[in-house]
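Asks: Dropping the sequence and predicted coords here.
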Amino acid sequence: MGQSSETVAGRGKPRVAKHEGPRPLPPIPNTNYASFMLERMQAHGDNVAMVDEEARGRRTYAELCDLIPRASGGLKAAGVSPGDVVLLITKNHIDYPLAMLAIIHRGATCAPVSPTLKPDELVHVVKISKARYVIACASAVGAVKEAYFRMPKWTLKQLWVLDSSSGISQFGRLLQQDPVPAFSTDDGLDPAKSVALLPFSSGTTGLPKGVMLSHRTLLVPHVRSVYQESIRPKTPKPTRNLFQTVMLFLPVSHTYGHGMVTATLFNGGTVVVMLRFSPKSFFETIERFKVTWAPIVPYIANFLIDTPLMKKFDISSLVGFTTAAAPISAAASNTLMKKTGRVIGSAYGLTETNGAVSANSTLFGFNPESVGRIVPYCDVKVVDVETGRMLGERQEGEVCARGPNIMLGYMNNPKATASALDAEGWLHTGDIGYFDEDNFLFITDRIKDLIKVKSLQVSPTELEALLLSHPAVEDAAVVGVPHAKLGEAPRAYVVLRSGAILRPHEIEDFVSERVSSYKQLAGGVRTVDAIPRNPAGKILRRQLKKDFMSSKL
């Protein structure tokens, strides 16, 4: 589990870690987020902003800048008022930014939602958000209707569908209205307090929570990127070249996918929209569209390390990868960089922090063992889990973050908000970690994922890293399961590489030879075809625990 505060006591005085740059950080604009983006996007004219990988559609910057105010006018004509919540339930779609920015332009709140949610899950989302308007892709319409059917009559005022579907109002009708100006500060908008985006947390520790992000919060990553460019040494390959063509198979309903879309539009690049990841389409898309940047998640990085497809396609356009949403091992990162000859950036952040808290990058430096240096506009402190006392360098505890990038709270959930945000505005992330003398941040675990073997804490990620070091293991997950003598014990789920033969007792022996007795896999080992993960690549530990308990009934 890294180094405890007891073993490193005295290494550093308690302090807050933050970016230490050569010049002051610029202020965050006090404006409507959509207005800000439109002003930036207008400079890119007829360049392609969004294109479908199967060439079924495209949008230029000029089109988006014309249509967003029209769609905002359509929402106004339909009765959407500033402050209303509009659910945007869609798979990856070229019109995601059009719909999302139109909602925010109107002064309403856009709530991106995964189209894979079942009606019961959507009922939960509707109850939290109080949303009475929905924009959805055709595949989600059935679940939307069923969810609202279970709500009081007239809860749903209007449903628009992005794709063709008979008998349902088309999103395209909103685009036929005259354009309207953005809801602004003159109209009563408070960019620091008005909720522009309402993404839903992954729900790994309970039912999903609506994360309230203000207009000002959404602006932070863009202002940060401008600042970073201002202090970057002049090179032949500026950041905008990285954003020239960005592939997107990450779901837009997740902060990572959403952030890649908005960052690319801010930099004038083209987003190549993919519905899902597949090995062949990944490389075909890079080759066909001359992709310059590929945002991925760690389990895809592990796939890329081993696949023979890398040599069968032309990936010469690719400048680099970025990985986020889940931890990636230093070994995997270094191996992928060596194999591809491309830089592998990484970042750590949460939905609640609207993206990065820290990043490994060419500007701030790399430490593959870490999750990068603290980024501008975000302060970090580490506190003792039991006492809340602030710790110093290399002292392990709960990571807390504060800054204009932090959420306002969880919508209609004051109890959860109070447990996450303290009186001084610090977000308690629930992650265990520490920072060093150079402000590199290290994440070692999740508080709620720790396995309690008697009174001792065991890190599942430590055991997963060990399992992945075995040449026959392709993927692994470790969870705590009930144990008669130990209270809780580590149990491993392992995916073997193609053709490999490895028996459960051999895996147990491999681990027991390398860890203390209390960290051994006393909960057993099960080989499986795949580790359950959410679309962002995070292990669904609750599902594994639930499956284990069901097998014991």
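Replies: In hand now; what should we look at? Residues are numbered from 1 along each chain as shown.
Asks: hey, let's count contacts and neighbours off CA atoms from now on
Replies: Fine.
Asks: so Ser201 sits right up against Thr255, yeah?
Replies: No: using Cα atoms under 8 Å, Ser201 makes no contact with Thr255, being 9.0 Å away.
Asks: Could you check which of those two has the larger neighbour count?
Replies: Thr255 (24 against 19; other Cα atoms under 10 Å).
Asks: what sits against that one?
Replies: Thr255 makes contact with Pro199, Leu350, Thr351, Asn354, Gly355 under the criterion Cα atoms under 8 Å, 6 or more residues apart in numbering.
Asks: mind giving me TSV with the residues you listed and columns for neighbour count and secondary structure?
Replies: Listed next are those as TSV, based on neighbours: other Cα atoms under 10 Å; DSSP: H, G, I helix; E, B strand; the rest coil:
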residue	neighbour count	secondary structure
Pro199	26	coil
Leu350	18	strand
Thr351	22	helix
Asn354	27	coil
Gly355	23	strand
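Asks: Among these, which one sits closest to Gly10?
Replies: Leu350 (30.0 Å; Cα to Cα).
Asks: here comes the other one, which I'd like you to weigh against the first:
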Amino acid sequence: MKRTSRFQPHDVTRTQREDGTFLLTSNIPLGPVVEKTGDWLHQWADEAPDRVFIAERSGAGWREETYAAALQQVRAIGQALLARGLGPDTPILVMSGNGVDHGLLALASQYVGVPLVPVAEQYSLIHGAHGRLRHAVELVRPKMAYVIDADQYAEALALDCFDGIEIVATRPHGHAVTPFADLMKGDAGIDIDAAYAKVTPDSVVKILMTSGSTSAPKGVLTTHKMMCTNQTQFADSLPFLRETPPRVVDWLPWNHVFGGSHNFNMMLANGGSFYVDDGKPVKGLFDRTLENLSMVTGTLSFNVPVGFGMLLGALQKDETLRRRYFQDLDMIFYAGASLPQEVWSGFEQMAMEIKGEIPLMTSSWGLTETAPATMIQQEPTERSGVIGVPLAGVTLKLIPDSENRCEVRAKGPNIMPGYYENPEKTAEAFDDEGFFITGDAMAFNDFDAPNKGMRFDGRISEDFKLLTGTWVRAAALRVEILSLMAPLAAEIVITGQDKNEIGCFIFPSRDALAAEGYSDEEDNGALVCKQLLAEIHHRLNERAGRVSGSSTRVSRALVLAEPPSLADGEMTAKGNLNYRKVQTRRADLLERLYSDDAGVARL
């Protein structure tokens, strides 16, 4: 198969130290890094003033803002912020999702040195999640909060934690809030050039909230240096970013580091165009994504695996859309989990039929604390699940815990300086050599050939022991069982800590159950359809014949009737499960799983 050749081959060095740890570094030199994100905005406003920078749907078409217009508006908004007395110690809370005004406000705050705190819109729009919103407000104590629509967010804005905070809305609807248009008027009394000159690479750009999947959300201090370095690292690894201005039609949320820092800044750094996709890969909203793609397609395609799975099905049915999608496509980039191999192969086959070559299909690895990318698969590979090698300027410390599995720690200019007003957690996050303790595990694809890259091998904290003392690598096992139960399972929780056997909770896909003809009879929090339990038993039994050892054998399963609760902390706004919370909140069902109840599928 012919594959795109515009990539930088892997080139790493692995060194083993006397203590048994390994250091893994890239031999690719780090290119020039701009001082702050405003430098990119100035560059492209000068070199390509009429090129679309950011756009969102407006009626039957798009509201498009060029680089020249964006710079003018960013400077005006920056003046308005400074005129209100905002500065490094008075953050701005953003409660709404992606949009042009959100993007302009973010860049304006960066331009004048005011930290932005984007939080998941679900925290405001779901009544039961208001506790998460209150936590963020009380942690960062913002002086201003932005929403797109004052009516839509009225319930959240009525919380007492917003007393004394200026509320700004694009659509005020008569509420006693500041219209966003007022910020756009600027303030001639503010010397915006002098203010911009005071911003440094170490100025805090954002305070990004962690997911809270293992503890209360923490505020990650994100600087210009972190974000600007990360984009140089990307372009050093992916030269095609500098050859042709990139374009995306993207829905990934900006309160998350992948959508808001990785994707957004990739367009800004390389003079690209960001079209905000107001659809999502969920029932009822995916049709909007397809409508948007029928109007504009990207040179890069970012998504989570479930999104790519839905897109593949749509492309198979629509030849016109299929040709548009692949026409200018340089890269397919998945994140959040491994892309199912059948989806991977489906995109490869389509690309060959349309273009006669396959775009770079890849992923990377990182965390909110790493801006985000620290590793990337920057050369073509033939299978999903590979996350590649360190980016330029990054050093990984690999601490072996078995023959080919390592705990991963990272050091580099893209790593955070710490957590907002939390010196204790900051100290815990770094080891005595200054490496950030990621908590993730990796394995080499070929230990003797480190340039073949590494693959993710779970969270160290998710591992547990059975009563026998046997270690269970829950993350890797979860991925396998989730694939085994497809399409019936939407999510899996592996159980068994301090038990004799491994079990699992299954969050079902209701649509898949209906399509497969299974009923969904509920019994005290579980689904007990005999045909469904028999099918699960059959699949687990077949797998048992292929695996050996108590560390991998799943002996029992229970299908849950209630979906994971965001309000009760079982699920984060990013869609990640808090596995411990699921098990503690449903302790009665965990006890039932290890009983002789007839509603449990067991071997």
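Replies: The structure has been received and is ready for your questions. The model shown is predicted, which means the values in this text are computed figures rather than measured ones.
Asks: Quick TM-score on the pair, please.
Replies: Overlay of the two chains. TM-score (TM-score structural alignment, normalised by the length of the first structure): 0.84; 520 aligned residues with a Cα RMSD of 3.3 Å.
Asks: before we move on, back to that, could you name every residue contacting both of Ser201 and Thr255 of the first structure?
Replies: Thr351.
Asks: Arg276 of the first structure: neighbouring residues, count only.
Replies: Neighbours of Arg276 of the first structure (other Cα under 10 Å): 14.
Asks: how about it, what's its match in the second structure?
Replies: If you follow Arg276 of the first structure across to the second structure using TM-score structural alignment, you land on Gly279.
Asks: these two touch, right, its match and Leu293?
Replies: No: Gly279 of the second structure is beyond contact range of Leu293, at 10.2 Å (criterion: Cα under 8 Å).
Asks: and the equivalent of Lys91 of the first structure over in the second structure, how many neighbours?
Replies: When the second structure is aligned by TM-score structural alignment, the residue opposite Lys91 of the first structure is Gly97. Using other Cα under 10 Å, Gly97 of the second structure is surrounded by 20 other residues.
Asks: Give me the nearest residue to Gly97 of the second structure, chain neighbours excluded.
Replies: Glu121 (5.8 Å; Cα to Cα, 6 or more residues apart in numbering).
Asks: so what's the aligned partner of that neighbour in the first structure up against?
Replies: Using TM-score structural alignment, the partner of Glu121 of the second structure in the first structure is Pro115. For Pro115 of the first structure, the contact set (Cα under 8 Å, 6+ apart) comprises Ile89, Thr90, Lys91, Ala136, Cys137, Ser139, Ala140.
Asks: where's Pro115 of the first structure relative to Arg56 of the first structure, distance?
Replies: 20 Å (Cα to Cα, to the nearest Å).
Asks: do Gly268 of the first structure as well
Replies: On the measure of Cα to Cα, Gly268 of the first structure and Arg56 of the first structure end up 21 Å apart.
Asks: Give the residue from these two that has the larger number of neighbours.
Replies: Gly268 (24 against 8).
Asks: you'd agree that one is up against Asp46?
Replies: No: with contact defined as Cα under 8 Å, Gly268 of the first structure does not reach Asp46; the gap is 10.6 Å.
Asks: just to revisit the earlier point, so of the contacts of Pro115 of the first structure, which two are at opposite extremes in space?
Replies: Ile89 and Ser139, at 9.6 Å, using Cα to Cα across the contacts of Pro115 of the first structure.
Asks: Mind checking which of the two has more residues around it?
Replies: Between Ile89 of the first structure and Ser139, counted using other Cα under 10 Å, Ile89 has the larger neighbour count: 28 against 17.
Asks: contacting residues for that one?
Replies: Pro112, Val113, Ser114, Pro115, Val134, Ile135, Ala136, Cys137, Ala140, Ser253.
Asks: In a strand, Leu175 of the first structure, correct?
Replies: No: with DSSP: H, G, I helix; E, B strand; the rest coil as the criterion, Leu175 of the first structure is located in helix rather than a strand.
Asks: which ones are touching the aligned partner of it in the second structure?
Replies: Matched by TM-score structural alignment, Leu175 of the first structure corresponds to Met184 in the second structure. Going by Cα under 8 Å, 6+ apart, Met184 of the second structure touches Gln73, Ala76, Ile77, Ala80.
Asks: Which residue would you name as the spatial centre of the first structure?
Replies: Tyr256 (3.4 Å; Cα atoms, centre = their mean).
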